[in-house]
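[1] sequence first, predicted model second:
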Amino acid sequence: MSQTTSLPVGREAVLEKGWWKAYQFLILRRISQVFFLGIFLLGPWAGIWWVKGNLASSLTFDILPLTDPFVLLQGMLAQHWPEMTAIIGALIVGVAYALIGGRVYCSWVCPINPVTDTAHWLHDKLGFAKGWQPKRNTRYWVLGMVLAVSALTGSIAWELVNPISMLHRGLIFGMGFAWTFVLAVFVFDLVVSRRGWCGHLCPVGAFYGLLGKGSILRVSATKRAECDDCMDCFAVCPEMHVITPALRGADADTPIILSSDCTNCGRCIDVCAPDVFTFTTRFDETPAPARAERRNTKRQPEASRAA
């Protein structure tokens, strides 16, 4: 076991790998989130209309249509048959996320992700209790309810209360009442349920998780035998239950994280000093021996060991 595993989360990685490699995927995610939000704001803010529309439906350079397949599905259930461009846009988006991982949307695109990440950071800093933790499949019940309400009311139901859309529209036209939706998500994750929104309730994440169930891009614990039990990967992972089967499996078990709940955020790669994790594909057959059995002993103070 590493003698530095008692350090704050991620500190050992900074010491071993350097600051950039210990934060590279977090920084790249923030750049990605700002980029996707920024290209939509260029039009109304600067009059540069490279992209028209929003995350629900857009047209890039007046050529490329992109449509959120979740929004399209709600519209079809509401008996609003879409135009062919919307269907093509949904197919493009759907195929892309089916290949790279549906919940990549949650960690690399969604503008609410920095809000919930900030709430989680502050939650830990203030030492709040874990709080209420609904079952993880609750989000699938919420997803089903959203689709049912769309069918019954003839409306794209989730867009009426979607904090992602509220934030996007608020940045363009002024936040107004939309602040309450974004603030509610922040407060919920801060004091009610740790990582509760994205990890347990959001139907958008549930939909994209199902969409990317067979995706090619995956995170793998290829060097799991070198794990020093620092637990930093579990501390930063927004869906920590996905790590255990890959990291602590037997020799015959795949080191690849195959759960569709994984957001491919890369934070486990960032904070791991021994570089246990890496991005790969679901077809990677590189052998990864299981971790050796470790005795459950506490490290002794330096003075005790010297004696």
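    Right, received. Where do you want to start? Numbers count the residues shown, from 1 in each chain.
[2] every contact and neighbour count from this point should use C-alpha atoms.
    Noted.
[3] residues touching Ala13, list them.
    Taking CA atoms under 8 Å, 6 or more residues apart in numbering as the contact definition, Ala13 lies against 19, 22, 270-274.
[4] please, which helix or strand holds it?
    helix 11-17 (DSSP states H and E).
[5] check which residues of that helix are buried.
    Across helix 11-17, burial judged by 16 or more other CA atoms under 10 Å covers 11-14, 17.
[6] out of the contacts of Ala13, which is nearest to Cys262?
    Nearest to Cys262 out of the contacts of Ala13 is Asp270 (CA to CA; 15.3 Å).
[7] putting a second one here so we can go through both:
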Amino acid sequence: MNDKARLPVGQEAVEKFGWLRAHRFLILRRLSQLFFLSLFLLGPWFGIWWVKGNLSGSLTFGILPLTDPFITVQSMVAGHWPELTALIGAVIVAVAYALIGGRVYCSWVCPINPVTDAAHWAHEKLGMQKGWQPKRGTRLWVLAMVLAVSALTGTIAWEFVNPISMLHRGLIFGMGFAWTFVVAVFLFDVFLSRRGWCGHLCPVGAFYGLLGAKSLLRVSAANRAACDDCMDCFAVCPEMHVITPALRGKDGDTPIILSHDCTNCGRCIDVCAMDVFAFTHRFDATPAPARDDRARSKPTPGASRAA
């Protein structure tokens, strides 16, 4: 194992750039999640109704409708055609995420993300094994099942068990039974499956991943020739399989992470002391310098620095 892989994750970046620079996108993500959550809580908590509704559907300043397209699709397959305002809101949200990256929702907006990140931190601190790891396509099957149940029952099926909606409602009206679902997600990721909920089961993430499959915003390993095999990017990435093709690519392979599983969380950029990664767009034609044969011959990491 590379000696640098034995160091705490991100230590090199902290020593080289400072703590804030080595956590900038993590901090921005938390501020983003807090911002969106606060917008919905201003009304119920303080009587400031800039935004009415929740992440499923809202009206901003009494003018701008925003609707979760996943909710809209469930409603349509259930046989309930949404009103025009809801359809317009769904189109606005769908276009936005199709352009910037569907799973940006997962890492920059979803209030469950801090819960699963905390679960991952606890999982690592407890020294737990990665546990049960369903195939990556499992969440697509869950997505298909949700739509099938909606069609068969005539309901928006996922909303009965959606921990995102329950967390929102719980913060407004008091958690009550909603805590059960949020705590269940946390315990599942800690004890049963490392990064299991967001990475393998959540149909919302699966839906937004498909929605943003051709999105413009991408992370690129543009400076992959400088990689020193510290493995920190693999350790922090919630979808580590997306890194390998870009970072370990052969001469001529694109350095851009094109997988729709990527959440554009930016943590690989944060922790890389060699500045290998950067945000770019999917049409960035800048060629990446090739890694040497020794580096390309190394096996794909995954076990040496547990994510």
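    Perfect, thanks for sending it. Predicted, not measured: the structure shown is a model, and the values here were computed from it.
[8] where in structure 1 does stretch 187-195 of structure 2 fall?
    Mapping stretch 187-195 of structure 2 onto structure 1 (TM-score structural alignment) gives residues 187-195.
[9] other residues contacting the matching stretch?
    So stretch 187-195 of structure 1 is contacted by 116, 119-120, 122-123, 128, 130-133, 196-197, 238 (CA under 8 Å, 6+ apart).
[10] who wins on neighbours among the residues you listed?
    The residue in the contacts of stretch 187-195 of structure 1 with the most neighbours, by other CA atoms under 10 Å, is Gly196 (26 neighbours).
[11] correct me, but that residue touches Arg136?
    No: the pair Gly196 of structure 1 / Arg136 is not scored as a contact, 9.1 Å apart, by CA atoms under 8 Å.
[12] are any of the contacts of Ala13 of structure 1 buried, and which?
    22, 270-274.
[13] one step back: post-alignment, the helix holding Ala13 of structure 1 versus structure 2, mean distance?
    With mean CA distance after the TM-score superposition for structure 1, helix 11-17 of structure 1 departs from structure 2 by a mean of 0.7 Å once superposed.
[14] which SSE is immediately downstream of that helix?
    helix 19-46.
[15] list the buried residues for that following helix?
    21-23, 25-26, 29-30, 32-34, 36-37, 39-43.
[16] Arg218 of structure 2 belongs to a strand?
    Yes: membership of Arg218 of structure 2 in a strand is supported by DSSP: H, G, I helix; E, B strand; the rest coil.
[17] tell me the one of the contacts of stretch 187-195 of structure 1 nearest Gln79 of structure 1?
    Trp197 (29.1 Å).
[18] quick check: the gap between the closest one and His80 of structure 1.
    Distance from Trp197 of structure 1 to His80 of structure 1, counting by CA to CA, to the nearest Å: 29 Å.
[19] quickly note the distance from Arg294 of structure 1 to Gly170 of structure 1.
    Distance from Arg294 of structure 1 to Gly170 of structure 1, by CA to CA: 52 Å.
[20] ok, the two, which is more surrounded?
    Taking neighbours as other CA under 10 Å, Arg294 of structure 1 and Gly170 compare with Gly170 leading, 16 against 9.
[21] leaving out sequence neighbours, find the closest residue to that one.
    Ala178 (6.2 Å; CA to CA, 6 or more residues apart in numbering).
[22] list the contacts for that neighbour?
    Ala178 of structure 1 neighbours (CA under 8 Å, 6+ apart): 163, 166-167, 170.
[23] by neighbours, which of the residues you listed wins?
    Pro163 (23 neighbours).
[24] contacting residues for that one?
    112, 178, 181-182, 185 are the contacts of Pro163 of structure 1 under CA under 8 Å, 6+ apart.
[25] which of the buried residues of helix 11-17 of structure 1 sits closest to Lys213 of structure 1?
    The closest of the buried residues of helix 11-17 of structure 1 to Lys213 of structure 1 turns out to be Ala13 (CA to CA; 30.3 Å).
[26] and the nearest residue to the closest one once chain neighbours are set aside, what element?
    Closest residue to Ala13 of structure 1 apart from its sequence neighbours, by CA to CA, 6+ apart: Ala273 at 4.1 Å. For Ala273 of structure 1, there is no host helix or strand (DSSP H and E).
[27] Ala273 of structure 1 against Lys17, yeah?
    Yes: applying CA under 8 Å as the test, Ala273 of structure 1 and Lys17 come out as touching, 6.7 Å apart.
[28] thinking again about what came up before, measure the match of stretch 187-195 of structure 2 end to end?
    Calculated as CA to CA, the first-to-last residue distance of stretch 187-195 of structure 1 is 11 Å.
[29] same question for stretch 176-194 of structure 2.
    Terminal residues of stretch 176-194 of structure 2 lie 27 Å apart, using CA to CA.
[30] how far does that stretch sit from the chain's center?
    Mean C-alpha position of stretch 176-194 of structure 2 versus that of the full chain (CA atoms, centre = their mean, to the nearest Å) differs by 17 Å.
[31] what does stretch 53-65 of structure 1 give?
    That offset, for stretch 53-65 of structure 1, works out to 23 Å (CA atoms, centre = their mean).
[32] if we can go back for a sec, dump the contacts of Pro163 of structure 1 to JSON lines, plus distance to Gln3 of structure 1.
    Listed next are the contacts of Pro163 of structure 1 as JSON lines, based on distance: CA to CA, whole Å:
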{"residue": "Ile112", "distance to Gln3 of structure 1": "37"}
{"residue": "Ala178", "distance to Gln3 of structure 1": "48"}
{"residue": "Phe181", "distance to Gln3 of structure 1": "44"}
{"residue": "Val182", "distance to Gln3 of structure 1": "41"}
{"residue": "Val185", "distance to Gln3 of structure 1": "38"}
